[in-house]
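Novice: sequence isn't available, so here's the structure alone:
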């Protein structure tokens, strides 16, 4: 009789929901994320203005931001400033910077010159890693594809939920060969992780590009429905927020701003606990 009673309880739960007194499943958490190629803080007017970049980010209300084209003591174009730290300070966020290039300073005793991608977060960051993917260097006179750093991963604790956030900047050249390698590398790295995963960045190719096709077998494009480049009058969407299967996209948009030569992509997500 006890077994019959248990079977009846399972059937009732299946048909009518959990029995009275059962603990309901916790609600999902809401997360606002932004992907933004900041063009080292230089706007469409050719003026360096990192405060303007910060204002553009602040206006979106984003909790987590994936940045591309970030200078850290890199060159005169950005006043040799640490842009990742400066933006984090202006926004009251935590920063993880992942250099693609890490070069000797121009003058002895100066900080190393670095350029790459970053993740900013309002939430605690549990773990960070700068992964290698295939790249064709812009700093070598005779480059060949090889593993290089600059694929950023930050595990962000969003109201008790660990979320893997990746920031990437894929190859810009018309030949898609290196991008195809980079997509394969990123998918391999991401496959080692479990739970909610968000891949954000400048892919330098539109959604329908064959080089990106493998991404859509495991990730969903937030698909805001607007172009991101060039910022003045976008003709193509090459900047992305993409999510793993368990994450739901509640809304997505392309905020209008001329603080960079790209427009950012903003998405509001629902992440299960």
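Specialist: Sure, I can see it. Since this is a predicted model, take the numbers as computed values, not measurements. Residues are numbered from 1 along each chain as shown.

Novice: alpha carbons only for contacts and neighbour counts from here, please
Specialist: Noted.

Novice: same for the helix or strand where residue 57 lies, what does it pack against?
Specialist: Element membership of residue 57, judged by DSSP states H and E, is helix 50-58. Packing partners of helix 50-58 (3 or more Cα pairs under 8 Å, 6 or more residues apart in numbering; DSSP states H and E): helix 83-91.

Novice: 10 Å instead, please
Specialist: The helices and strands touching helix 50-58, judged by 3 or more Cα pairs under 10 Å, 6 or more residues apart in numbering; DSSP states H and E, are strand 29-37, helix 83-91.

Novice: tell me which of the ones you listed sits most buried.
Specialist: Ranked by average neighbour count under the criterion mean count of other Cα atoms under 10 Å, the helices and strands packed on helix 50-58 are headed by strand 29-37 at a mean of 23.

Novice: what's the spacing between that strand and its chain's center?
Specialist: How far strand 29-37 lies from its chain's middle: 8 Å, per Cα atoms, centre = their mean, to the nearest Å.

Novice: helices of the stretch 151-273 of the chain, start to end?
Specialist: Assigned by DSSP state H, counting those that start in this stretch, the stretch 151-273 of the chain shows helices spanning 177-190.

Novice: show me the residue sitting in the middle of the chain in space.
Specialist: Centroid check for the chain by Cα atoms, centre = their mean gives residue 200 as the closest residue, at 2.8 Å.

Novice: closest to residue 55 out of the helices and strands packed on helix 50-58?
Specialist: helix 83-91 (8.5 Å; Cα to Cα).

Novice: for comparison:
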């Protein structure tokens, strides 16, 4: 089993308006995942540094970042970052440009977890529906160039309020969309903006929203998570 989570940390600013990285890292540790994708991990302007520093991450949360950031002191690409446990092997990684009205992107990493190769991609999609659809279409082109693609999970803040929203139809036929539950806004969640998409050779065993007392104040989003199982391709296509 592989556990993955996705968390929009709002640059470590909680609903109390205070930037407290140590509070954010407490939530990361609570999640206890193999892989954790972050959105809004870096400041959007200026030096684009992250409030979560790599040495503190290791000490306070147990994760290390995949080295995706082109900026010193940053964690990711357009705020998207991937963190892994120490025993996870990172084979390679890449940043992805997406069609955009405002700065947007995605990141991906090919990992080996418990002897299994898996590809993880993470994104934070546009607030504008037509751009969300174009961004999903672009991700599909990149993540599935051929049938030899490894089992793939895409996670993130999709900024889509409806499970039947038109942009989400661009995921078919490659992915199953899992909506773990309502994750926004964190004190009284009413919207399922954060989702987990899996290729046909991954099965979601269980999924949910992390609702600890700390998570309810650490960001305006709650983290979502899923336990995954890699399926044999012959079984997946049967």
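Specialist: That came through, no problem. Just so it is clear, the model here is predicted, and its values are computed rather than measured.

Novice: so which elements touch the helix or strand just after the helix holding residue 57 of structure 1?
Specialist: Remark: after helix 50-58 of structure 1, the chain's next helix or strand is strand 64-72, criterion DSSP H and E. If you count contacts as 3+ Cα pairs under 10 Å, 6+ apart, strand 64-72 of structure 1 packs onto strand 29-37, helix 83-91, strand 94-103, strand 113-121, strand 146-158, strand 161-169, strand 197-202, strand 265-271.

Novice: got the angle between strand 64-72 of structure 1 and strand 197-202?
Specialist: Strand 64-72 of structure 1 and strand 197-202 are oriented at 40 degrees to each other (axes from the mean of the first three to the mean of the last three Cα atoms, to 10 degrees).

Novice: average gap between strand 64-72 of structure 1 and structure 2?
Specialist: Here the mean offset of strand 64-72 of structure 1 against structure 2 after fitting is 1.2 Å, by mean Cα distance after the TM-score superposition for structure 1.

Novice: residues touching the aligned partner of residue 214 of structure 1 in structure 2, list them.
Specialist: Per TM-score structural alignment, the equivalent position to residue 214 of structure 1 in structure 2 is residue 170. For residue 170 of structure 2, the contacting residues are 132, 133, 134, 135, 136, 137, 138, 139, 140, by Cα atoms under 10 Å, 6 or more residues apart in numbering.

Novice: residue 193 of structure 1 too?
Specialist: residue 164.

Novice: coming back round to it: ok, of the contacts of residue 170 of structure 2, which one's closest to residue 211 of structure 2?
Specialist: residue 132 (27.2 Å).

Novice: and residue 222 of structure 2, how far is that from residue 22 of structure 2?
Specialist: Taking Cα to Cα, to the nearest Å as the measure, residue 222 of structure 2 falls 16 Å from residue 22 of structure 2.

Novice: can you check residue 150 of structure 2 too?
Specialist: Residue 150 of structure 2 is 35 Å from residue 22 of structure 2, by Cα to Cα.

Novice: same check on residue 197 of structure 2?
Specialist: Going from residue 197 of structure 2 to residue 22 of structure 2 by Cα to Cα gives 29 Å.

Novice: more neighbours: these two, which one.
Specialist: More crowded of residue 197 of structure 2 and residue 22, by other Cα atoms under 10 Å: residue 197, with 20 against 17.

Novice: alignment lookup: that one to structure 1.
Specialist: In structure 1, residue 197 of structure 2 lands on residue 242 (TM-score structural alignment).

Novice: hmm, that match is touching residue 197, no?
Specialist: Yes. Assessed by Cα atoms under 10 Å, residue 242 of structure 1 is found in contact with residue 197 at 8.5 Å.

Novice: just tell me what residue 112 of structure 2 corresponds to in structure 1.
Specialist: Alignment note: residue 112 of structure 2 maps to residue 157 in structure 1; criterion TM-score structural alignment.

Novice: pull the number of nearby residues for the alignment partner in structure 2 of residue 59 of structure 1.
Specialist: Taking TM-score structural alignment for the superposition, residue 59 of structure 1 sits opposite residue 30 in structure 2. A total of 13 residues lie near residue 30 of structure 2 under the criterion other Cα under 10 Å.

Novice: residue 30 of structure 2 touches residue 61, doesn't it?
Specialist: Yes. Applying Cα under 10 Å, one finds residue 30 of structure 2 in contact with residue 61, separated by 8.3 Å.

Novice: in space, what's closest to whatever residue of structure 2 lines up with residue 263 of structure 1 - neighbours in sequence excluded?
Specialist: By TM-score structural alignment, residue 263 of structure 1 lines up with residue 222 in structure 2. Nearest residue to residue 222 of structure 2 in three dimensions, chain neighbours excluded: residue 183, at 4.8 Å (Cα to Cα, 6 or more residues apart in numbering).

Novice: how near is the alignment partner in structure 1 of that neighbour to residue 32 of structure 1?
Specialist: Under the alignment by TM-score structural alignment, residue 183 of structure 2 pairs with residue 228 in structure 1. Distance, residue 228 of structure 1 to residue 32 of structure 1, using Cα to Cα: 18 Å.

Novice: so residue 46 of structure 2 versus residue 19 of structure 2, what's the distance?
Specialist: Residue 46 of structure 2 is 17 Å from residue 19 of structure 2, by Cα to Cα.

Novice: residue 64 of structure 2 too?
Specialist: 21 Å.

Novice: those two - which one has more neighbours?
Specialist: Ranked by neighbour count (other Cα under 10 Å), residue 64 of structure 2 and residue 19 place residue 64 first, with 22 against 17.

Novice: which one in structure 1 is aligned with the more buried one?
Specialist: The alignment partner of residue 64 of structure 2 in structure 1, by TM-score structural alignment, is residue 94.

Novice: that match contacts residue 87, doesn't it?
Specialist: Yes. Residue 94 of structure 1 lies in contact with residue 87 (Cα under 10 Å); the separation is 9.4 Å.
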